[in-house]
Structure formats: structure tokens, C-alpha cells
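Chemist: For reference, the sequence and a predicted model appear below.
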Amino acid sequence: MNATKYAPADLLRSALAADPARPLVTFYDDATGERVELSVATFANWVAKTANYLQGDLAAGPGDRLALLLPAHWQTAVWLLACSSVGVVAEVGGDPAAADLVVSGPDSLEAARACPGERVALALRPMGGRFPQPPAGFADYAVEVPGQGDRFAPFVPVDPGAVALAVGGEELTGTAIGERALADAAAAGMPEAPRVLSGLPYDTWQGLSYGLYAPLATGGSVVLCPRPELMDADGAAAREAAEKITFRAPLPLS
């Protein structure tokens, strides 16, 4: 890939220009049997809608801090790129009480209530389904986002040198995310345009790099299997073959 800018939103634009139809994020939930595959174009559309919601309805802007209380999931990947598009700092596993707004999964709603700002909840149900009953005090992402615009333009230009991500006690700028992801891919020996299988959680830089940023930066794709304990060795091998995996993140899937 010949992208000269390394901030995640720029990497996504480059991927969209290069080949919008290729897969980018594939997600498995072996507890429910769910499999979701998003092409670059579909993923970018979700990012645009989420960024419009973040910037418009939630009134978030550059420098605001968003506590992201979500597991490794395709919708989490969408939120990470949406934050980058708007200039909001995504604090993975951040303290809701100290954040400007919070995005929570169904298992962290009580902790998320400590946020004094806007609160958004994701049911993380198959096909991006909504909550049967919206949790009190939260907007339901699945209700609010589908009607948002399919194109996004920030009200304020995003500085790629500003902090964009906080994870594991470390803060990275937008540019540093892409540069470090490329370095990780090279150090790990990822092939060109890799098809990466990752069972790593999203609560560390390594998990985010293998599970999103490195595949994005190298023109590849990722298959997220965030519950590796549910798969035996034969199942893992079958999935690798079916998904045409060319690189496996360093975590046993059995």
C-alpha cells in the first residue's frame, strides 16, 4: 500500500480507494454461531455513520475523551475508526467517571453509569441487533446509528499528531498508530496483504494491532475469534483453512 498518511482514518480511506470490495473485518462468536464479514466499503459505511453520530448527536469533537468499554468485536473496530475520524481520543477500558462520554457493552453498563456525559450502549447481538429493552440512561447504538449519513466530514480538521488512542497505560497519536502497526507487521513477519486470525482481546496494544491496525495498515484483513477457548485444535485448523488465513496472532486457539 502506498499511503503516505498513517492515521487510522487515512488508512481506511486508502483501503477504500484501493479495493472497496475486499474483506476487511470478519467476526466470529462461537458462543452463538455468529459470523459477520464486512468489506472495506461496508466497514467504512459503518464508520461514517458512527462518526456522524459521534460528532452530531453526541456533540463530540477533537480532544474529547471516550471511554470504550467493549470487547474485541467488529462494532468495537468501527468505534475505534470513528473516534479517529472525529479526533476523539478512544480510551480502551478507560474510566467512565473521568471521560467526556462512554460507549459500553451489555456487561459493563453499571460501570458506565459513572460517566457524567453522553452514554451509548451496544447490545452486541448478532447482526448488530438492538436491546430488547434499552438500558435506562443510555442511547441504544443499534437504534441511533442506522439513520445517520453515509458520508462523513469532520467539522474541525483532525490533527494526526494529536493523541488518538489510550490503551494499557499508553497514549498514541494518530500517526503513531499506523507507523507502529506497520512496524509490528514487519517484525512479526506478516506476509503482504495478510489474512490475520486473532483471538487476542482488544485491551492491549498487541490485541489492537494484530486485531485491527496492522491488517488495515498493510492492505490485509482480520478474522476476529475472541473466544478461542470454545474451539479445539481441529476446529481452529478448519477455520484457518476456510478463511484462507496467512498469519496467526500469537495466541493458542485451543
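Modeler: Yes, it's here. Numbers count the residues shown, from 1 in each chain.

Chemist: Going by C-alpha atoms from here, please, whenever you check contacts or count neighbours.
Modeler: Will do.

Chemist: Name the single longest helix found in this structure.
Modeler: Using DSSP state H to define each element, the chain has its longest helix at helix 174-188.

Chemist: how far away is residue 140 from residue 132?
Modeler: With the distance defined as Cα to Cα, to the nearest Å, residue 140 ends up 10 Å from residue 132.

Chemist: Can you tell me how far residue 149 is from residue 155?
Modeler: Look at residue 149 and residue 155: by Cα to Cα, they are 14 Å apart.

Chemist: which one of those two has more residues nearby?
Modeler: Using other Cα atoms under 10 Å, the more surrounded residue of residue 149 and residue 155 is residue 149, with 15 against 11.

Chemist: Now do the SS call for the closest residue to the more buried one other than its chain neighbours.
Modeler: Spatially, and ignoring its direct neighbours in sequence, residue 149 is nearest to residue 49 (5.5 Å; Cα to Cα, 6 or more residues apart in numbering). Applying DSSP: H, G, I helix; E, B strand; the rest coil to residue 49 yields a three-state assignment of helix.

Chemist: what about residue 49, how many neighbours?
Modeler: Using other Cα under 10 Å, the number of residues around residue 49 comes to 22.

Chemist: Below is structure B, check it against A:
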Amino acid sequence: MNANDRTPADLLRSALAADPARPLVTYYDDATGERVELSVATFANWVAKTANLLQGDLAAEPGDRLALLLPAHWQTAVWLLACSSVGVVADVGGDPARADLVVSGPDTLQAARACSGERVALALRPLGGRFPQTPDGFVDYAVEVPSQGDRFAPYAPVDPDEPALAVAGAELTGAEVVARALDDAAGLGLSAGARLLSGLPYDGWDGLSAGLYAPLAAGGSVVLCRHLDRLAEGGLEKRVEAERVTVTAG
């Protein structure tokens, strides 16, 4: 990062300027065998497309609240940074009935229907695949996002001192997210090039920080693992070695 980074989106821009080719998010789902690796450039492209969808097609504005009903997943990380890019508050696990729009995985569609605003559904299938049939009342993220622009510019500047993230009863500004991520990175001993493996869920700050914000702030990368309990004996040690992990969390 640099001294001018005040929001998570700023951290991503700095990472892109520093080394776009390095890995940023490597995702494993040990229930399906899926592995996806995204470089900084590829991840930033997904964020730009998602932010364009959010600001353009979904008409989201700074200060709007988005209920994010997704597990720890690489696409969840994309949505977190897209919200930061637009100035939308990402309310992780938030009440859809109190949100301006909702983004839901396949297991929370019924709850997501309580949102009276725009509803986006993610199938969370390997390689970002779409639903076989779009859920009624939702737009399918995998259908809508590919045609979005590869570069994003917000209609209005994002204020780092406005709310940006809500999780587990706490609400943080963009500047607070960055500050806490930097503190966590220092506490974990992360530095540029570090590889952090996290099996923590995205339902609290610790999981979000280890699974995205702290490695991003440090100039490192994350190996984000879901369903680690499905790994065979010795599987975690093999993954740590294969992925050149330097720090583990959860």
C-alpha cells in the first residue's frame, strides 16, 4: 500500500500498480475439489466489472446498503471490493429486508427475497458458472457480469470516512477497514509477498481480515479455503507446502 490508501479499493489499486501479475486470491473448495487462482490483474478486472454492474445496471449509490449473503469464496471477495469501489456499505450476513439490494448464494435465496430492492444471485459453481435456470426474482451474476466494462470510475468520489463494511454487529468506515487490516497484517507478521492460508468463515472481522483485507494491505496474497474439514489426513500440510504458505489462520 501507499500513504494515500484510505479505502480497500485504494489498496487494490496500489496492488495493481505494484505487481499486477502476482497471485492475490487462491481459492479451494474441498467439498468439490475446486481450485481457482486469481492474479491481482484478474481479480481487479472482476472487481471493475462487478462495480460497473453495481453502479450501472443496479443503480447503487454511495451510502446504499447491500446485504451480502455469501460464504467465504473468491466471488465474495470480489463483491467486497466492488462495494468499496462504489461506496456501497457491504453488510455481511445482513438483513435483506433492511437493505437496498441483496447478493445471495444458492443456499440463502429464500431469505434474500425479503429485500424489496435489486436481487443478485450467485450459483457459486466452479469457474464462476451460472445457474441452470435463473432463480425467480433475481438476476444471475454470472450472466450479467461478463458484458460489463473492464475499467471502473465512480460517479461520485468515495468518502473513506463514511461507513463501508458491516459485520457481526460492527460497522466500519473504509479508513477503519484499512487501518485494522494494516494492524492485523503487522500482528500476523505479513509482509510483501507473504502467503496466508485461511480457513476462517467470512462471518466476522477475523475471517474477512485474514481471508482478504490483511494480505491485501500487506502486499501479500491469500489461500482461501472452504470446507477444510473435508481434507484427508495430511492434506493441509501438503497444501501449505504446495502453495508456499508462510502464515496460517484458522
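Modeler: Structure received. Worth saying up front: this structure is predicted, and the values here are computed from it rather than measured.

Chemist: thinking again about what came up before, tell me which other helices or strands the helix or strand following the longest helix of the first structure touches.
Modeler: Proceeding C-terminally, helix 174-188 of the first structure gives way to strand 195-198 as the next helix or strand, assigned by DSSP states H and E. Strand 195-198 of the first structure sits against strand 221-224, strand 247-248, with contacts defined as 3 or more Cα pairs under 8 Å, 6 or more residues apart in numbering; DSSP states H and E.

Chemist: Tabulate those strands (CSV), appending distance to residue 200 of the first structure.
Modeler: Putting these into CSV (distance: least, Cα to Cα, whole Å) gives the following:
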stretch, distance to residue 200 of the first structure
strand 221-224, 8
strand 247-248, 10
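
Chemist: could I get these as a markdown table with mean neighbour count?
Modeler: Rendered in a markdown table, the data for these read as follows (neighbours: other Cα atoms under 10 Å):
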| stretch | mean neighbour count |
| --- | --- |
| strand 221-224 | 28 |
| strand 247-248 | 18 |
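
Chemist: list the contacts for the residue nearest in space to the middle of the second structure?
Modeler: The residue at the geometric middle of the second structure, judged as the C-alpha nearest the mean C-alpha position with Cα atoms, centre = their mean, is residue 77 (1.1 Å). Counting by Cα atoms under 8 Å, 6 or more residues apart in numbering, residue 77 of the second structure touches residue 212.

Chemist: So it, which state does it fall into?
Modeler: Going by three-state DSSP: residue 77 of the second structure is helix.

Chemist: So it versus residue 113 of the second structure, what's the distance?
Modeler: For residue 77 of the second structure, the distance to residue 113 of the second structure (Cα to Cα) stands at 22 Å.

Chemist: how about the strands in the second structure?
Modeler: Listed in chain order, the strands of the second structure (DSSP state E) span 23-29, 34-39, 65-69, 89-92, 101-104, 118-121, 139-140, 163-167, 170-173, 195-198, 221-226, 247-249.

Chemist: so who does residue 175 of the first structure touch?
Modeler: By Cα under 8 Å, 6+ apart, the contact set of residue 175 of the first structure is 5, 6, 7, 8, 160, 161.

Chemist: Now do the buried residues in the longest helix of the first structure.
Modeler: 174, 175, 176, 177, 178, 179, 180, 181, 182, 184, 185 (16 or more other Cα atoms under 10 Å).

Chemist: Tell me roughly how far it lies from the second structure on average.
Modeler: With the two structures superposed, helix 174-188 of the first structure lies on average 0.9 Å from its match in the second structure, counting by mean Cα distance after the TM-score superposition for the first structure.

Chemist: got the angle for that helix vs strand 163-167?
Modeler: In terms of direction (axes from the mean of the first three to the mean of the last three Cα atoms, to 10 degrees), helix 174-188 of the first structure departs from strand 163-167 by 50 degrees.

Chemist: Figure out how far helix 174-188 of the first structure is from the centre of its chain.
Modeler: Helix 174-188 of the first structure has its C-alpha centroid displaced from the chain centroid by 16 Å (Cα atoms, centre = their mean, to the nearest Å).

Chemist: follow-up on the earlier one: point out the one among the helices and strands packed on strand 195-198 of the first structure that comes closest to residue 92 of the first structure.
Modeler: Nearest to residue 92 of the first structure among these is strand 221-224 (17.3 Å), distances taken as Cα to Cα.

Chemist: what about stretch 163-182 of the first structure, how long is it end to end?
Modeler: 18 Å.

Chemist: returning to what we had before: pick out whichever of residue 140 and residue 132 of the first structure has more residues nearby.
Modeler: Shown here are residue 140 of the first structure and residue 132; by other Cα under 10 Å, residue 140 has more neighbours (21 against 7).
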